[in-house]
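# Pasting a predicted model and its sequence here:
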Amino acid sequence: MSAPDTNIEKQTRWHRGPLIGMAVVVLFALGYGAYYLGNLAEEGNNPDNPDVIIDGRTGEAEEVQ
């Protein structure tokens, strides 16, 4: 059964604030996720201080001095 007295304009006013709040939270989460993925891509997966470096041309291991 539906509600006997529905006032669409009043319900629109009541729901405007929560809907805007949810949209702000979603936009913040998307922005933070993009920042996080960008930061991961920038830093990469390289070790900070490797003991051995592989020469890309020959494939031989070289000691770090």
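In hand now; what should we look at? As the structure is a prediction and not an experimental result, all values here were calculated from the model. Numbering: from 1, shown residues only.
# switch to C-alpha atoms for all contacts and neighbour counts from now on
OK.
# Tell me if residue 4 really is in a strand.
No: per DSSP: H, G, I helix; E, B strand; the rest coil, residue 4 lies outside any strand segment and is coil.
# Give me the neighbour count for residue 40.
By the criterion of other C-alpha atoms under 10 Å, residue 40 has 11 neighbours.
# Please compare the first structure with the one that follows:
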Amino acid sequence: MSAPDTEIEKQSKRHSPLLIGMAIALTVAFIAGVIYLFGGFDPETDEATSAEPAANQQTLTD
């Protein structure tokens, strides 16, 4: 079955804000992904993953 009354121009006017919103959301997600992959963190200044605190711990001897 097909739709009884299809007006492409009217439907495109109704859907254009939604399509623009989806395009903006995809653009923001893409930019956030690029920032996360290439500039989200700097391993040299990240102290949480540094091995130095573990090396400075004293060992208990019996």
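Yep, that arrived. None of the values given here were measured: they were computed from a predicted structure.
# Would you point out which residue is most central in the first structure?
residue 33 (0.7 Å; C-alpha atoms, centre = their mean).
# And residue 9 of the second structure, how far from residue 15 of the second structure?
10 Å (C-alpha to C-alpha, to the nearest Å).
# Which strands and helices lie in contact with the longest helix anywhere in the second structure?
In the second structure, with assignment by DSSP state H, the single longest helix is helix 8-39. Here helix 8-39 of the second structure is seen to pack against no other helix or strand when contacts are counted using 3 or more C-alpha pairs under 8 Å, 6 or more residues apart in numbering; DSSP states H and E.
# post-alignment, it versus the first structure, mean distance?
Aligned to the first structure and superposed, helix 8-39 of the second structure gives a mean residue distance of 0.5 Å (mean C-alpha distance after the TM-score superposition for the first structure).
# State the next helix or strand along the chain beyond that helix.
helix 52-55 (DSSP states H and E).
# Just give me how far that next one sits from the chain centre.
Distance of helix 52-55 of the second structure from its chain centroid, counting by C-alpha atoms, centre = their mean, to the nearest Å, is 33 Å.
# Show me what that helix packs onto, helices and strands only.
Using 3+ C-alpha pairs under 8 Å, 6+ apart, helix 52-55 of the second structure is in contact with no helix or strand.
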